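# build the 3D model from these lines:
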Amino acid sequence: MPTYLTKRGATYYFRRVIPDDLRPAFGGKRELTFSLGTKDRAEASKLCRAAAVQSDKELDAARAMIASPSADGAKLADAAPIDREAYAAAAFAALQRKRDAAFSAGDLPTFDAEARENLELYQAMLDGGDNLGLSLAQVEAMQRANKALLTGDGAAVLAAAATVSRERKQAVAKPDTPMLPELIDKWAAEKQPKARSVDMWRRTCAMFYAVNGEKPVGAITKADVLAFKTRLIAEGKAPATVDSRLNHLRSLFRFAVENDIIATDPAASVKAPPAKRAKEARLPYDADALKAVFGSAIYTKGERPNRGAGEAAYWLPLLALYTGARLGELGQLRPKDIVQEVYQDAEDEDRKAWVIRIVEDEGDGLTLKNASSNRRVPIHQALIDLGFLRYVDAARDKGQARIFPDLKPDRYGSVTGNWTKWFGYHLREVCGVSDKRITFHSFRHSFKHYARACGLDKAVNDAITGHEGGDVADQYGGLEYPLPPLVEGMARYRVPGFALPPPPASLR
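So this is what the prediction gives:
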């Protein structure tokens, strides 16, 4: 008996060639290949034997699906390979034949015991165990077939397959509709989304087809969308991720409805699991996390990692902590965005304050999340003490277009797209901050948190960070928000227990 055991690098894999005549049942795949998740040969051999037995069952089910007619006379081989109902009906028919053979041989108790063991195995797979290369649809179908055999409910399985077959025929009978990639092209041509969004939508549709098989938009049903959602949940995707993927589909299906490509949106009523509360999903930096980041060699030894983009590695975390600004807003700053403004205090005396003007400028490639993001942020004295203004003056004297010229845009044009990947690695692997709820964006949460602790008025807090509340009055902010309360609020802001790192050597 072949072992089907192979090795990639140090890890062992199961690899079995699918016979040519069975490949239609596997969407054209040539092999069953998956990682055994171990580098130990003895353990890999044991897992491989179990996988081989399971793959025998999978191939038997596929062979039965191709050879056996469905309830309405159509070949199950013509059905989509991951059609749960058709797959379950074919598997049930194959199990019936095996049970009849076992009965004739006087070995029915052994067969029933094996069927019960298989039922427990499939449930373990659905509960998050190793699926041994089976798709979620196949596991669910095999579980249903085994359960129907043991409970005598085979008629329901066969009836369900007949219903699905009729629905498929009706869907195929509809006028021709585009495939999802073609629909994305039409949607992108009209909506003009960013290139990053188009790529995300394409990845979602590729994932959707991997679960449901390639089919035109008019043939996609709510059951397909539910199957996609179930797969995402089974893979451990966060509720927000599931919701995002479903929203990608909804936007495409809504577009198709608006343009009379389909009559109804099959994803309209499909909901993602409840999302975690925001404060549970993202944490502010506590004292230990701040110490880990600002105690790294970047701040203590003057190191400047190549991927950290020079001085951006030093300044961006500090700016985020003391402004609450988004990473993209800080990365695109220009020397001319740092200005000194004059205002009048409560005694009508002229005062001056250094501010960061966070603005949108299409001509210069500066973009913001929304209109309320246009704003002025007073520069905290801590940043001034570290030499930030001198750093900006040096950039201005050199004629730099941006304050952080070493930031290299990613393929979507995001000036901080590559940098944020470096910071994620630096935060986890170098600084040792392992809690995934703490990210660079947590600096923004930290500012809001510590500003509230310092007693800053909510309106001032929102004006500094560019948040728009639900009140109509909150909309009158941005660049026109009065400067005195912003300056006074920033003067009150402090991070308890946080000791500033030393300034860069060039600014001391």
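
# from here on, just use CA atoms for contacts and neighbour counts.
Fine.

# my read: A459 touches A473, true?
No: A459 is beyond contact range of A473, at 9.4 Å (criterion: C-alpha atoms under 8 Å).

# which strands and helices lie in contact with the strand ranked longest in the chain?
Taking DSSP state E as the criterion, the chain has its longest strand at strand 350-358. Applying 3 or more C-alpha pairs under 8 Å, 6 or more residues apart in numbering; DSSP states H and E, we find strand 350-358 packed against strand 338-344, strand 375-378.

# in CSV, list those strands along with mean neighbour count.
Output for the helices and strands packed on strand 350-358, formatted as CSV (neighbours: other C-alpha atoms under 10 Å):
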stretch, mean neighbour count
strand 338-344, 14
strand 375-378, 26
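
# now the second one, please; I'll put the structures next to each other:
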Amino acid sequence: MSLESRLLHKRSPQRWSTVAALTYMQRRASGTYEFRKRLPETLAGKPVPPHMHDGFGDLINAKTGRFKRELVRSLQTKDLKEAKKRDHRAALQATKLFDEAIKALSPRDASNESPVLDLGELESEVFVELLGVDEAERLEGDDRRHLQTQEDRAKWPDLEPIPSNAQLGMSADHFHIYGELLPVFEKEFREAFARRDPKIVYPETNIALKRRGIYWSKASAEFQGAALVVLKAHVRAYEAKSKRQRGEIIPTPAISFERKEIGPKLSDALASWAGGGLAQNAKRPKANTITEAEQAVRYFKELHGDLRLGEITREKAREFRDAVAKVPSALPSELRKLPLPRLLERDLSGFKPRMATTVNKIMQVLGGIVSRAEREGFLDKVPNYVNPFGKAIRFSVDHHETARKHFDRSDLKAIFSSPVYSLGERPAGGGAEAGFWFPLVGLLSGMRLDEIAQLRIRDLRQDEDTKHWYFDINRTGGRSTKNASSIRHVPMHRELKRIGLLRYRQSLLKSGRKVDDPLWPAVEAQGQRTRSSAWSKWFGRYLRSTCGISDITKVFHSFRHTFKRMTRDAGLSEEMHDALTGHANSGSVGRAYGRGFSLGPLAKAMDQVAPPVDLSKLSWRGVDSD
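The predicted structure is shown next:
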């Protein structure tokens, strides 16, 4: 077997040597050579953390969203000599890319680099790295000594001898091949630098920037400047390696760069927080909360930039708090798209001011992102770190002015005599029949709006033993609940049955819908927000403009407060009405889940609950109501 054949067919560990690089080359049926290398077990086939999606696209399977198992690239040549040269370069790039991907698995690894790019430092680092690899190549020699024993090689008399494992240095044939490639590479790098065309080192530049947590577009001036510096380092390094090849003494500089530990970027911390824990039942933020957090981080980045957590002082956090406080609670879409600084330049006096509680919620979300980064150890090396979004910078709130109130009788009369009920209107924003049923279910069950909106047909079900109908509130089918105590069975109130909720349910099944389909098919989620998000905004407008209820502390959640008052008026114990509403106000396990009572007692208790207004004239008139 010839030397070239042996180099093309042997297998070797993931090393940077010239001989080992040829391991990953093979010829396609078309005659074109390709580079093929398996990803390390740490990566191969594993899920991709959210913070790595943008920076490591070459390693990600677009269909599965997981890391690929192999990196395959065409070498775009049928010439063996040219293929060997390109294969060597591809192997170097792939090995470095794998190393950076492993380091970037956690934001902590990406956080140790300075956010400011020092071009002189970058050039020195690349130069030292290239000479270090060359030094190791010359010192450690041929990879074949680690792959085959002398006994194995003795079986093939035509194989050239190689040094034993105890010996240092290159074998003669290894030195020869290495020497053939060096001038070829040096010539290419010099010509590219003479043209000031850094495309040849784009992969190396990307890797060097990712190591610092920097993800610039190749079209940006910043990336082009960095790439030119990396190209210059390659020219210098290959000139030095060529001198070494001639036997000149060229030491590898011993330098180190001390960088201040300032933690991960806020965007990286957001990605880690949004991803949740790795354990099976680790808590992950709700989609709606993630959307709110992304909006908050977007505003912060527009005001201060994508700072690392160690750079965010309380002064910067207060500046952000005060800026967000000036953003009205509701804006037209053309204004919502503006960057925060530009938005604040506009005259916003005609819009409704943002509530202090809303601003505090934004600060609380950012504080939670930072707290997770602390728990995960990403800030362990940042001296004397204090969460800048803590309680100390939040607004003091007059809760008597902001607490949600229950609906009184006049409010309920206005709602249930409005056009949706008196004229059969179904406004587009009301989600068709949901506009009719949501307020009734809210009043007569005390369920949260999200709980109602997520109901499937199967979740309104009949108990086999008692024959009572009930709402099954749980987390199956991709649904979420506010907390564990929210998982419960809520008996259907007799008025809901009389008005026609079961007839409505049956009409869906008759129309061809399946039991796993939504109970309210016209209510759909918008983007990452919950199914109830858009409907809630419609109902707020409907309350003010159509029903004439101007008190801003009265919202859909007021039905829950009203139901709570109805249960107390009915004489139900606190334990019982907590079980019905899913409140967890004590340490009792039974009360925490509503499982301290079977459905029979719960249904009996629900029968005692009477609405504070007369609903006898209401009746659902659907397709099969005649």
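
# can you give me the buried ones in the longest strand of structure 1?
Residues 353-358 are the ones in strand 350-358 of structure 1 that count as buried (16 or more other C-alpha atoms under 10 Å).

# what angle do strand 338-344 and it make with each other?
140 degrees (axes from the mean of the first three to the mean of the last three C-alpha atoms, to 10 degrees).

# can you pull the contacts of A325 of structure 2?
Residues in contact with A325 of structure 2, defined by C-alpha atoms under 8 Å, 6 or more residues apart in numbering, are 353-356, 359.

# mind checking how far it is from L303 of structure 2?
With the distance defined as C-alpha to C-alpha, to the nearest Å, A325 of structure 2 ends up 13 Å from L303 of structure 2.

# equivalent analysis for L449 of structure 2, please.
Separation of L449 of structure 2 from L303 of structure 2 (C-alpha to C-alpha) stands at 34 Å.

# who has more neighbours, those two?
Neighbour totals were compared for L449 of structure 2 and L303, and L449 leads with 21 against 18 (other C-alpha atoms under 10 Å).

# any chance of the buried residues of strand 350-358 of structure 1 in a markdown table, with distance to R307 of structure 1 too?
Formatted as a markdown table, the buried residues of strand 350-358 of structure 1 follow (distance: C-alpha to C-alpha, whole Å):
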| residue | distance to R307 of structure 1 |
| --- | --- |
| A353 | 34 |
| W354 | 30 |
| V355 | 28 |
| I356 | 25 |
| R357 | 27 |
| I358 | 25 |
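
# can you give me the strands in structure 2?
25-27, 33-38, 70-74, 460-462, 469-473, 488-491.

# the fifth one corresponds to what range in structure 1?
Structural correspondence for strand 469-473 of structure 2: residues 354-358 of structure 1, per TM-score structural alignment.

# from the chain's centroid, how far away is that stretch?
Here stretch 354-358 of structure 1 shows a centroid-to-chain-centroid distance of 33 Å under the convention C-alpha atoms, centre = their mean, to the nearest Å.

# who touches it?
With C-alpha under 8 Å, 6+ apart, stretch 354-358 of structure 1 has contacts from 329, 333, 337-341, 373-379.

# how does it look with 7 Å?
For stretch 354-358 of structure 1, contacts defined as C-alpha atoms under 7 Å, 6 or more residues apart in numbering pick out 329, 337-341, 374-379.

# do stretch 218-225 of structure 1 as well
The contact list for stretch 218-225 of structure 1, computed with C-alpha under 7 Å, 6+ apart, reads 171-172, 177, 212, 262, 266-267.
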